[in-house]
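1. Using only what follows, build the 3D model:
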Amino acid sequence: MERRKFLGAISLAGIAGALRPGALLAGAGSGTDGSRNVSVPVHALEGAPGSRNPSKEALPGRPGKDREYWWQLLHKIATPVVSNLAAGTLVKNMPVEKSPTFDKRSIHVTYLEAVGRTFAGIAPWLALPDDGSREGAARKKMRENALEGLRRCFAPGSPDALNFKTDYQPIVDAAYLAQSFLRAPKALWEPLDETTRTNIIEAFRSLRNRKPFNSNWLLFGSLTEAFLLQAGMEPDEERLMKGIVKMKEWYKGDGWYGDGPNLAFDYYNSFVIHPMLTDTLAVLAARRPALQKDYEEALKRMQRYALEQERMISPEGTFPPIGRSITYRTAAFQALSQVALMELLPEGISPAQVRSALTLVKKNMYSAPGTFTKDGWLMLGFVGHDPQVADYYTSTGSLYMATLSFLPLGLPASNAFWADPPAEWTAKKAWAGKNFPKDYHVDY
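-> Okay, the predicted model is just below:
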């Protein structure tokens, strides 16, 4: 039953749209195709600079208003990538800021990072059916631009052609792009023409001449091969299964996997491990019944980790800046967001309390001056602009992992996640002296 709910969540048919960068936040304007863009004035986005301090709100948000804030913010983040990709101007227009300690890898990988990560985050939203709302119009436009962008960036000779043939970094972001196709097959994969689908498959298969590192990277290989299997291709069996086998070996207990043999106290269990392991096993369990128990085990562990994530959100809507890659910002909550999308939140955690907590986190984080350039591109930093916290592998494209916390936008507006009244989350209850659930270690 759980697996069926998950597969339903990642395969919703839908459409989506993108406007020119900043259109939603800078007033009405015309798109590059001459069409009129949907627009919302900047003061309409709650938590924007100049509005009230979101940390001072007793209990932020209202049904409907929170969703409006989320989709407008996701649209603001994703539009520069998606609209420029559709126009063939991503390489031309995307500013590239590198970490002060950036290593010798080709900077060209930053464009693939931007595409793969953005698409993985917007996919569930794009999978929703069309409607006549402002959100629906923006979503439809973004879907159209996403499909056009995929055609362009996989066309030989395109100025935005993505690099898969050199460096190791494409192993990572091919997996995020593959994950977007698993999350929204009817919106992002099936509508593509046969030539583009063939080019994507060949690009993914070309990665087999490079082995993922012995860490969370193994799951990038597994997820990409799982997608190829889903697409009707013969997978590289060793690459497909190695991430699954090693993660079972590296499980440390209580919802935490090691990133390799050792435990790393950072957010890679959310950035990569739980979502990609669960998504890979969902594909495999549908074809190989013997792996159903592995899927159910991985899901229970992700639910446990999601419970812990919810408890890490402070009453003020902040979370610990621990470990590496903190420039990925709210991607730290991908695991919690995915469990919410699957409608499988752990007992004792309501959808509304997750929505309320994450809404305040987003307001605190994305309203900080220096988060975006004047043209709407993300800048290096955790809260605001701070290149010094960027790691040696981080550049502008890396930052679009932030979209991965917006997965619940794949739930319709009528879902309890969006429709229920605001609710206090665990830490807010605890620090107000109110009753809250006790917490115990689990053995699975």
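2. From now on I want contacts and neighbour counts done on CA atoms only, so please keep to that.
-> Noted.
3. and the closest residue to Gln309 other than its chain neighbours, how far is that from Glu68?
-> In this structure, Gln309 finds its nearest non-sequential neighbour in Leu336, 6.6 Å apart by C-alpha to C-alpha, 6 or more residues apart in numbering. Applying C-alpha to C-alpha, to the nearest Å, the value for Leu336 to Glu68 is 20 Å.
4. One more: Lys246?
-> From Lys246 to Glu68 the distance is 41 Å (C-alpha to C-alpha).
5. swap in Glu194?
-> Relative to Glu68, and taking C-alpha to C-alpha, Glu194 is found at 36 Å.
6. So between these two, which is more surrounded?
-> Neighbour totals were compared for Glu194 and Glu68, and Glu68 leads with 18 against 10 (other C-alpha atoms under 10 Å).
7. so what does the helix or strand harbouring the more buried one touch, helix or strand wise?
-> In this assignment (DSSP states H and E), Glu68 forms part of helix 65-87. Here helix 65-87 touches helix 90-93, helix 109-126, helix 134-153, helix 351-366, going by 3 or more C-alpha pairs under 8 Å, 6 or more residues apart in numbering; DSSP states H and E.
8. Hey, what's the angle from it to helix 134-153? Just curious.
-> 30 degrees (axes from the mean of the first three to the mean of the last three C-alpha atoms, to 10 degrees).
9. buried set for helix 65-87?
-> The neighbour-count check on helix 65-87 (16 or more other C-alpha atoms under 10 Å) flags 66-86 as buried.
10. Stretch 339-351 too?
-> Val339, Ala340, Leu341, Met342, Glu343, Leu344, Leu345, Pro346, Ile349, Ser350, Pro351.
11. Filter those residues down to just the ones in helices.
-> Val339, Ala340, Leu341, Pro351 (DSSP state H).
12. can you list those residues in a markdown table and add distance to Arg152?
-> A markdown table is the format used below for those (distance: C-alpha to C-alpha, whole Å):
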| residue | distance to Arg152 |
| --- | --- |
| Val339 | 33 |
| Ala340 | 33 |
| Leu341 | 30 |
| Pro351 | 38 |
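13. Now show me the structure for the sequence below, then we'll compare the two:
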Amino acid sequence: MLESTTLAAGSAAADAWDRDRWAAHADRMLAAVVPFTSPGGSLVTLPGAEGGYGRSIDGLEGFARTFLLGGFRLAGERGADPHGYADRFAAGLDAGTDPHHPERWQRLSEHAQAKVEAASVALVLDMTRPWIWDRLDARVQEQVVDYLAEAVGDDTYPRINWVWFRLVVQTFLRGVGGPHSVAEMREDLATHDTFARRDGWLADGAERSFDHYNGWALHLYPTLWARMAGAADLAAARRADDVARLDRFLTDALALVGGDGSPLVQGRSLAYRFAAAAPFWVGAIAEVPSHAPGRLRRAASAVVGHFADHGAPDDDGLLTLGWHHAWPRIAQAYSGPGSPYWASKGMLGLALPADHPAWTAPAEPLPVESGDVLRTVAAPGWIVSGTRADGIVRVVNHGTDHALPGADVGDSPLYARLGYSTATSPWLDEASWASPAEQSVTLLDAAGRASHRAGFETLRAPDLAADGGTPVAVAASRAAAHWLDVAPGQRDHGSGRHGTTAPAGTITTVSLVRGPWEVRCVRVEEVPDGASPVALRVSGWPTVAGDGLDSRVDPLLGDWQPVVTERADASPMGDDARVPALDTHVQVGRWLAALVTLRGAVPDRPDPPADDPAALTLDGTDAVVRWPDGVTTTTRLV
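-> Predicted coordinates for the structure are as follows:
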């Protein structure tokens, strides 16, 4: 039987996050950035290396993203302002939008990143209108309108989550009698609707791009936008569908939070950290029907509490580029020292007053705290397996790669790996972008270079198969594996690297998942003339020294040789990163298989129980698996 020990300690820690503690946490963060604020208040230039877009954008980001947090505090207190946030940010608005001030902001027409930050400014100005906007001098109001008005008629906003930046700005302008284009607002809403996928999920653009932007952008903005003064008529016909989509998405999102509060370590912009709590607060604001406010608060508290317990913010109250601690390599090309403060979105609940049910309802456990989780998520092509004993949530991925089917690009470690979890991180060193090391099935060339699978075909969408009442989750994909010579000089926006590719072979991979285990069945379908791969490799979960994780890859079918890859600075989780793997010679047309395991230490019992030997036999297209807990199942492969 799978283990079912309760993680009581994690629950107690999250329940301690009442509204007073949340508020104190926010106030500490806002106080910590004061020494890095310019004299006029418009630029918050935090310590660290200059960001990819320069110091002026660094300062604007620092202002706009801390303005989110200050605005939430002000709104939730219904204007009570003992810390002087309204005056502090009003001064910054004056200096930043004054085109003649030495601390003026980069304008929307001068730098694209200003369009992102302008949306935060507009959103908070609308949310706090009685306490900031209505009290600004007419001169400052005119400056702000003039600054934001450059969004109108600008057709250069990328057709991804950025459509909301133009829409939010124009909606604010419309609400204060400023210039706007209703036609452009409708266009942006229509573009957003093209992102809709199954079960409430949204893709960030046309590619198979599924990540935390689902929650902290693509579901956040519709709910907050609908409450803006300039949105009432446009939002009325959309509200029911947007809420229903959010409600369904939250069913999956709640299951993706680990028992220790960690969100899934997957996708770009991971330096935003506890912005991953945002969709739970959005659900509370939208009053979704299927999820109790106490459970939504519990999830948000668990996420923010996880980072607080692991050093983010740091001892100085600051957020750095990193995950638990500073780790600059986690940044994308657009990241700067102020970028992590998009984490403020995860504190959106502070915009709700103390008497709101999200704060007063009793806490309810996360799905992984209530029992083992085994479910499928259709849109991103994920199997989700959470184990109550260790609190780890794992995702096995056969549908996401931040690319289009058939694309001839490199794998992004953030998207295209076969597995992600709340306890491990993909390797993000430069070598891992060029040659996948962890959670992959690859063909190796004579130099040891591993193939990529981006552009793969999903053969079998994730589904649950029950054998005598024992559920097994199954998914399959086929990759035109290719080796990549990375072109120099690329800017990292999260997707895979481009370069010159060479075909390596066609690989079918089928995953059978229960609890902490994945039976990974692999078949090389063909090897093109001239490719000559020297080995097939199946690699497992990445770990770091001292994390207490048990990560193994054990042979089931085939003649395998164990391999361990180790690197010093590949993971934001810590030093001495390690990945177990198995290698074998290439055999076209033959099924091979390995058991991939990830387990964590359990409170009061740090050593995992001894497993029985696992076994796999094939009966035609059926896989008969004897699992390490002694259960036997029969599942169709493809």
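14. How close are the two chains, by TM-score?
-> Counting by TM-score structural alignment, normalised by the length of structure 1, the TM-score of this superposition works out to 0.74. Behind it: 368 aligned residues with a C-alpha RMSD of 3.0 Å.
15. on that earlier part again, which one of the ones in helices among the buried residues of stretch 339-351 of structure 1 sits closest to Thr278 of structure 1?
-> Nearest to Thr278 of structure 1 among these: Val339, at 10.4 Å, using C-alpha to C-alpha.
16. Looking at structure 2, name the residue matched to the closest one.
-> Under the alignment (TM-score structural alignment), Val339 of structure 1 pairs with Gly283 of structure 2.
17. List the contacts of that match.
-> Gly283 of structure 2 sits next to Leu246, Asp247, Leu250, His291, Leu296 when contact means C-alpha atoms under 8 Å, 6 or more residues apart in numbering.
18. And for Val513 of structure 2?
-> Ile383, Ser385, Val472, Ala473, Val474, Val519.
19. what's the counterpart of Tyr213 of structure 2 in structure 1?
-> In structure 1, Tyr213 of structure 2 lands on Tyr268 (TM-score structural alignment).
20. ok, now how distant is that match from Lys65 of structure 1?
-> For Tyr268 of structure 1 relative to Lys65 of structure 1 (C-alpha to C-alpha), the value is 31 Å.
21. what's the answer for Pro95 of structure 1, then?
-> Pro95 of structure 1 is 32 Å from Lys65 of structure 1, by C-alpha to C-alpha.
22. so the alignment partner in structure 2 of Ala174 of structure 1 is in which element?
-> Aligned by TM-score structural alignment, Ala174 of structure 1 pairs with Ala118 of structure 2. Applying DSSP H and E as the criterion places Ala118 of structure 2 in helix 113-127.
23. how big is the offset of the very next helix or strand once past that helix relative to structure 1?
-> Once the chain leaves helix 113-127 of structure 2, the next helix or strand it forms, by DSSP H and E, is helix 138-148. Helix 138-148 of structure 2: mean distance to aligned residues in structure 1 after superposition is 0.9 Å, counting by mean C-alpha distance after the TM-score superposition for structure 1.
24. which secondary structure elements does helix 138-148 of structure 2 contact?
-> By 3+ C-alpha pairs under 8 Å, 6+ apart, helix 138-148 of structure 2 packs against helix 85-97, helix 163-175.
25. now stretch 579-586 of structure 2: how far from the chain's centre is it?
-> 29 Å (C-alpha atoms, centre = their mean, to the nearest Å).
26. Equivalent analysis for stretch 83-94 of structure 2, please.
-> 31 Å.
27. Stretch 57-72 of structure 1 too?
-> For stretch 57-72 of structure 1 - counting by C-alpha atoms, centre = their mean - the centre lies 19 Å from the chain centre.
28. Not counting its own residues, what contacts it?
-> 24, 45-46, 54, 135, 355-356, 359-360, 406, 409, 413, 418-424.
29. on that earlier part again, distance between the helix holding Ala118 of structure 2 and the chain's centre?
-> 22 Å.
30. Superposed on structure 1, what's the mean shift for that helix?
-> Looks like 1.2 Å for helix 113-127 of structure 2 (mean C-alpha distance after the TM-score superposition for structure 1).
31. Please list the outside residues in contact with that helix.
-> With C-alpha under 8 Å, 6+ apart, helix 113-127 of structure 2 has contacts from 57, 60-61, 64-65, 67-68, 71-72, 75, 106-108, 132-133, 148, 151, 162, 164-166, 168-169, 172, 225, 228-229.
32. quick one on the thing from earlier: what angle do helix 351-366 and the helix holding Glu68 of structure 1 make with each other?
-> 60 degrees.
33. which element is the residue nearest to Gln309 of structure 1 on?
-> helix 334-341.
34. Give me the mean deviation of that helix from structure 2.
-> Helix 334-341 of structure 1 versus its aligned partner: 2.0 Å mean (mean C-alpha distance after the TM-score superposition for structure 1).
35. and the angle for that helix with helix 351-366?
-> Using the same axes, to 10 degrees: helix 334-341 of structure 1 against helix 351-366 is 140 degrees.
36. Pull the distance from helix 334-341 of structure 1 to the chain's centre.
-> That offset, for helix 334-341 of structure 1, works out to 10 Å (C-alpha atoms, centre = their mean).
37. And for stretch 304-311 of structure 2?
-> Worked out by C-alpha atoms, centre = their mean, stretch 304-311 of structure 2 lies 17 Å from the chain centre.
38. equivalent range in structure 1 for that stretch?
-> So stretch 304-311 of structure 2 is aligned with residues 362-369, judged by TM-score structural alignment.
39. same question, stretch 619-636 of structure 2
-> Going by TM-score structural alignment, stretch 619-636 of structure 2 sits over no part of structure 1.
40. Glu112 of structure 1 pairs with which position in structure 2?
-> Careful, residue 112 of structure 1 is Leu; it's not Glu. Per TM-score structural alignment, Leu112 of structure 1 is aligned with Leu60.
41. neighbours around the residue nearest to that match when sequence neighbours are not counted, how many?
-> Leaving out its chain neighbours, the residue that sits closest to Leu60 of structure 2 by C-alpha to C-alpha, 6+ apart is Leu43, at 5.4 Å. Neighbours of Leu43 of structure 2 under the rule other C-alpha under 10 Å: 27.
42. Check the one 5 residues further on too.
-> Neighbour count for Gly48 of structure 2, taken as other C-alpha under 10 Å: 13.
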